[in-house]
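*Asks:* Generate a structure from the sequence data that follows.
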Amino acid sequence: MFKGFYTAASGMLSQQRKTEMLSNNLANANTPGFKADQPSMRAFPEMLLQRLDQQKIPSENGLNLPRNTVIGSINTGVYMQEAIPAFIQGDLRETELHTDVALVDINIPANKENGAKGTVLFTVQNPNGEVRYTRNGNFTVDGEGFLTTASGLYVLNDRGGRIQLSSDQFTINSKGVLIGENGETARLGIGFAENPQRLIKEGDGLYRTEDGNKLPNAYNANGVQFMLKQGFLERSNVDVAKTMTDMLTAYRAFEANQKVLQAYDRSMEKAVNDIGRIG
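*Replies:* Below you'll find the predicted structure:
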């Protein structure tokens, strides 16, 4: 009986976490470069139930031999193992701003291990000097002339250095070469993640590698083809209609598990109050 409580409760928890993930996707439907998370649902391992009893053997001393009687297997519930970002190219939106840049995938090789396509990302630096990666090309120029993200992270060039400009009037060609108003040049740093599912999501559209090492330079990666478009932003790849449908499905599943839990609760109440009184 109590195992049913745990199974229904685990179903409610997993659907709650799925709803929270979908709500986050929906909240970021208009965030440039945002990659929607997808839930990875897993079942807990099945348990084999056995009954322990004894078998009496008629003898002078009355021997009792222990034995196990197999009852059967029971599933111990479900859980949401992780949320995996879907690195699918989002639609482009023209902004006509010099500081907005979009990455456009042309030919990105698939990973040999899982068959999923890799991805290319802008290279940025946080206040601690650590390298992070993003698809959000909503950049700006700060008071010191450094090219930064909207949240204040420094945009790095292909050599890992910060990009300093004389003004926000610059051009970027399709190969990532940036030319400032006074002739200063740089090339935007672009990293290539062969297996993007191994990137760790930090929030605010940022990712980092598992081991802390830098991603390889996408310009030199074998078979990787991409381009940059100035004056454009990559939209979020969240499918709003599908996300709303998935949220309703998760809510219905939560309700179903809740009703099962209430049924178990009523059964336990009868067992305690009615059966216990008869005894």
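*Asks:* Please count neighbours and contacts with C-alpha atoms only from this point.
*Replies:* OK.
*Asks:* mind listing the strands in the stretch 101-250 of the chain by residue range?
*Replies:* 101-107, 119-125, 131-134, 139-141, 147-149, 154-155, 171-172, 177-179, 185-187, 190-193, 200-203, 206-208, 225-230, 232-234 (DSSP state E, counting those that start in this stretch).
*Asks:* angle of the first one against strand 119-125?
*Replies:* Orientation check (axes from the mean of the first three to the mean of the last three C-alpha atoms, to 10 degrees): strand 101-107 against strand 119-125 gives 150 degrees.
*Asks:* circling back to that earlier point, need the winner for burial among the strands of the stretch 101-250 of the chain.
*Replies:* Counting by mean count of other C-alpha atoms under 10 Å, strand 154-155 has the highest mean neighbour count of the strands of the stretch 101-250 of the chain, with a mean of 28.
*Asks:* what's it packed up against?
*Replies:* strand 119-125, strand 147-149 (3 or more C-alpha pairs under 8 Å, 6 or more residues apart in numbering; DSSP states H and E).
*Asks:* TSV please, covering those and showing distance to residue 207.
*Replies:* Formatted as TSV, those follow (distance: least, C-alpha to C-alpha, whole Å):
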stretch	distance to residue 207
strand 119-125	9
strand 147-149	14
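*Asks:* and of the ones you listed, who's closest to residue 35?
*Replies:* The minimum distance between residue 35 and these falls on strand 119-125, with 11.4 Å, by C-alpha to C-alpha.
*Asks:* quick check: angle from that closest one to strand 225-230?
*Replies:* With the same axes, to 10 degrees defining the directions, strand 119-125 sits at 50 degrees from strand 225-230.
*Asks:* Tell me which residues are up against strand 119-125.
*Replies:* With contact meaning C-alpha atoms under 8 Å, 6 or more residues apart in numbering, strand 119-125 is reached by 87, 103, 105, 108, 131-137, 149, 153-157, 188-196, 218.
*Asks:* ok, how many other residues are close to the closest residue to residue 117 other than its chain neighbours?
*Replies:* Once flanking residues are discounted, residue 117 sits nearest to residue 110: 3.9 Å by C-alpha to C-alpha, 6 or more residues apart in numbering. When counting by other C-alpha atoms under 10 Å, one arrives at 14 neighbours for residue 110.
*Asks:* I'd like the structure of this one too, to check against the first:
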Amino acid sequence: MLRGFYTATNGMLAQQRRQEVLSNNITNAQTPGFKQDQATLRAFPELLIQRMDSRDIPASQNRSTPTMSEIGAINSGVYVQETIPDFIQGSLRETGMVTDMALIQGETPDEGGMTFFAVQHADGEVSYTRNGNFTVDGAGNLVTNQGYYVLDEANQPINTDQLAFTVTPEGVVQLPDQEIPLAVAYSSNPQDLVKDTDDLYQLGEGGAALEDARTVAGLQFQVQQNHLENSNVDTSQTMTDMMQAYRIFEANQKVVQQYDRSLEKAVTEIGRIG
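*Replies:* Here you go, the predicted model:
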């Protein structure tokens, strides 16, 4: 009985975690470049049940030998193993802002490969983002909305001196007196990246280092100025998934309540017999 109690409880915890992931997707449905997360559920390892028995041996003396027969396997529930970002390209939206940029993903040499803008995190490390909702700070540097520097090919901040500029489809910032190529990084397996705060990604432990997108053979991409990439969150489907998660949570909750009533009844009746 207690094993079933824990199985139902694990189901509730798994659906609660899934609900949190879906809620975060809905919250960021209007965040440019946001990639929705998908929660993957995994079953705990199955437990094999065997019956211990003994078998009499025909002999002049009474003897028996232990035997063991397989009854079957039971499962102790599921858990959320990990959350995986979905790196499908989002649609584009025109904003008319010269500091807004959208990365358009073309052909890639690797299935599922993805390009990113490179920015300097607060700790000085290089991070990556698909959110091109940039602005210019008081010092004339191109930055994200959180104030992180947008980097050039040499991993240096891009200073526009607060002047009007244009961005070519190749990702080159054109100023009156110079041209500065944006740092566009390519990941052959974006699942190696770890999602951080402020819609940034960092290289996970053991992941392959990102490459300069312009040096990758067979890779096609464009930078579209005055546009932003929308999130790839399907709000209708996400709301449906949230309702489903709630119903499954509710079903497991009723099972837990039933186990609780059964335990209470068993304890009460045993007390009466005593």
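*Asks:* hang on, the earlier thing: for residue 262 of structure 1, find the nearest of the helices and strands packed on strand 154-155 of structure 1.
*Replies:* Among these, strand 119-125 comes nearest to residue 262 of structure 1, with 46.3 Å by C-alpha to C-alpha.
*Asks:* re earlier: the helices and strands packed on strand 154-155 of structure 1: which one's closest to residue 251 of structure 1?
*Replies:* Judged by C-alpha to C-alpha, the one of these that comes nearest to residue 251 of structure 1 is strand 119-125, at 32.7 Å.
*Asks:* Where does that closest one end up in structure 2?
*Replies:* Counting by TM-score structural alignment, strand 119-125 of structure 1 lines up with residues 114-120 of structure 2.
*Asks:* before we move on, back to that, list just the one of the helices and strands packed on strand 154-155 of structure 1 that sits closest to residue 60 of structure 1.
*Replies:* strand 119-125 (78.0 Å).
*Asks:* The closest one vs structure 2, mean deviation?
*Replies:* With mean C-alpha distance after the TM-score superposition for structure 1, strand 119-125 of structure 1 departs from structure 2 by a mean of 0.5 Å once superposed.
*Asks:* how much space between residue 108 of structure 1 and residue 224 of structure 1?
*Replies:* 5 Å (C-alpha to C-alpha, to the nearest Å).
*Asks:* Also residue 28 of structure 1?
*Replies:* 28 Å.
*Asks:* what do you get for residue 245 of structure 1?
*Replies:* Residue 245 of structure 1 is 35 Å from residue 224 of structure 1, where distance means C-alpha to C-alpha.
*Asks:* what's the helix or strand for residue 40 of structure 2?
*Replies:* In the assignment (DSSP states H and E), residue 40 of structure 2 maps to strand 37-43.
*Asks:* Tell me the mean distance between that strand and structure 1 once they are aligned.
*Replies:* Mean for strand 37-43 of structure 2 is 0.9 Å (mean C-alpha distance after the TM-score superposition for structure 1).
*Asks:* now swap in stretch 236-250 of structure 2 and tell me
*Replies:* Counting by mean C-alpha distance after the TM-score superposition for structure 1, stretch 236-250 of structure 2 comes out at 0.3 Å.
*Asks:* whereabouts in structure 1 does that stretch align?
*Replies:* Counting by TM-score structural alignment, stretch 236-250 of structure 2 corresponds to 241-255 in structure 1.
*Asks:* List the buried residues for the matching stretch?
*Replies:* Using 16 or more other C-alpha atoms under 10 Å as the test for burial, stretch 241-255 of structure 1 gives 243, 247, 250, 251, 253, 254.
*Asks:* so what does the longest helix anywhere in structure 1 touch, helix or strand wise?
*Replies:* Counting by DSSP state H, the longest helix found in structure 1 is helix 240-270. Applying 3+ C-alpha pairs under 8 Å, 6+ apart, one finds that helix 240-270 of structure 1 makes contact with helix 2-27.
*Asks:* if we can go back for a sec, quick check, distance from the strand holding residue 40 of structure 2 to the centre of its chain.
*Replies:* With C-alpha atoms, centre = their mean, to the nearest Å as the basis, strand 37-43 of structure 2 stands 10 Å off its chain's centre.
*Asks:* now it and helix 2-27, what's the angle there?
*Replies:* Using the same axes, to 10 degrees: strand 37-43 of structure 2 against helix 2-27 is 170 degrees.
*Asks:* returning to that earlier point: what lies in contact with the match of stretch 236-250 of structure 2?
*Replies:* By C-alpha under 8 Å, 6+ apart, stretch 241-255 of structure 1 touches 11, 12, 15, 16, 18, 19, 22, 23, 25, 26.
*Asks:* For ChimeraX, write the selection for the buried entries among these.
*Replies:* Buried residues among the contacts of stretch 241-255 of structure 1 (16+ other C-alpha under 10 Å), as a ChimeraX selection:
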select :11,12,15,16,18,19,22,25,26
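*Asks:* Show me which pair in the contacts of stretch 241-255 of structure 1 is furthest apart.
*Replies:* Pairwise distances across the contacts of stretch 241-255 of structure 1 peak at 22.4 Å for 11 and 26 (criterion: C-alpha to C-alpha).
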